[in-house]
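J.: Take this sequence and fold it.
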Amino acid sequence: MIPQYGKILYATDLSVNAAHAFRHAISLARHYGAKIHVLHVLPEVDSSVLNYISTVMGEERLVNLELAHKDEITDQIRMRLHQFAKDELADHPEDLEWIADIEVHHGSPVGQILEVADRLDVDLVVVGSHGKGKLKYAFLGSVAEKLLRKSYRPVMVVPLND
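T.: Predicted coordinates:
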């Protein structure tokens, strides 16, 4: 059976070259009439850094600060992603209809991408990959590489030029 893509998860790190992978997701959405679910994951702050800040600020104050700003940051990133899509599709604003939703999560990028892919029951995950140093042609970015190993869904990895 030939695969049909009805739901695509486009996971982005909002890097400068992330638009390249987004264009691939839009092209597939056009071709298949698919909906794109945009996802950005804010990685958790390293526990050693949190421990240090907690020691300096006090644990209760740190928790209150995190709670007060988590929603604000999430909303700002969601608005940034919406603007990113509008800017990228300025020549073809009708393509905005392919975007079903924009989600921002906190946690492990790979874990969150896999969890959202399962929850939405997507047919394809599209991510960009950054080359790393001299071995950039030998190794994918760590998130893309882990997704390829852990996902049972198809994953399209788009090389991003740094």
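
J.: From here on, just use CA atoms for contacts and neighbour counts.
T.: OK.

J.: And for stretch 91-98, what's in contact with it?
T.: For stretch 91-98, the surrounding residues in contact (CA atoms under 8 Å, 6 or more residues apart in numbering) are I26, A29, R30, G33, A34, K35, I36, A85, K86, L89.

J.: Show me which positions of that stretch end up buried.
T.: D95, L96, W98 (16 or more other CA atoms under 10 Å).

J.: Alongside the first, I'd like the structure of this one:
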Amino acid sequence: MLPKILKILYPTAMGAGAPHVFRYALSLAREYGGELHVVHACEPLSPFGQSLVELHLSHEDAEKMHAEAREKVRAQLERQLRDLVEAEIGRAGGDRNLVASLRVLEGQPADIILQQAEAVEADLIVMGKHRHTALGEALIGHTASRVSHRSSIP
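T.: Reported below is the predicted structural model:
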């Protein structure tokens, strides 16, 4: 029996290839009568970065500043993600109802992708997988490699 592909997770770093990959995810959702869940992961400030800030501010002030900055960045990234999705749906003549959720979450990208795949009960993960080196060679990206090795979802 062929698998049903009803829930598709589209994780994106919102790079130059994001529109191209999104169109594939949208096409699959339309073709299979499924829904698309879009997620972007923001890496948290490293402990080293936090310690640098705390050299100049009290711990409480640093925490407050981090919380405010995280919320501003999250809101801005969410707007950019929504704009990307809206623009590509418009270009493709797609149905906005195919996009069931759109999230910007803080954490390590591969971990966030795997958590979201489980949370939405994804049948398929559609993500860009290549990056190019200075020599022009195509390599599988670090996040895509980690997700493909750790996920049971194709």
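
J.: Now the TM-score, please.
T.: The TM-score (TM-score structural alignment, normalised by the length of structure 2) is 0.91; 153 aligned residues with a CA RMSD of 1.6 Å.

J.: Next, check the contacts of stretch 91-98 of structure 1 against the strands and list the overlap.
T.: K35, I36 (DSSP state E).

J.: ok, of the contacts of stretch 91-98 of structure 1, which one's closest to N51 of structure 1?
T.: A85 (36.9 Å; CA to CA).

J.: what sits against the closest one?
T.: A85 of structure 1 touches L96, counting by CA under 8 Å, 6+ apart.

J.: next one: I112 of structure 2
T.: Applying CA under 8 Å, 6+ apart to I112 of structure 2 gives the contacts A41, L105, E106.

J.: part of a helix, is it?
T.: Yes. Looking at I112 of structure 2 with DSSP: H, G, I helix; E, B strand; the rest coil, it is inside a helix.

J.: before we move on, the earlier item: top of the contacts of stretch 91-98 of structure 1 by neighbour count?
T.: I36 (27 neighbours; other CA atoms under 10 Å).

J.: That residue and E103 touch, don't they?
T.: No. I36 of structure 1 is not in contact with E103 according to CA atoms under 8 Å; the separation is 11.2 Å.

J.: Kindly list the longest helix within structure 2.
T.: helix 59-92 (DSSP state H).

J.: which of the residues in whatever helix or strand comes next after that one are buried?
T.: Sequence-wise, the next helix or strand downstream of helix 59-92 of structure 2 (DSSP states H and E) is strand 99-106. By 16+ other CA under 10 Å, the buried positions in strand 99-106 of structure 2 come out as V99, L102, R103, V104, L105.

J.: Run the chain-centre distance for strand 99-106 of structure 2.
T.: 8 Å (CA atoms, centre = their mean, to the nearest Å).

J.: and that strand, what other elements does it pack with?
T.: strand 35-42, helix 59-92 (3 or more CA pairs under 8 Å, 6 or more residues apart in numbering; DSSP states H and E).
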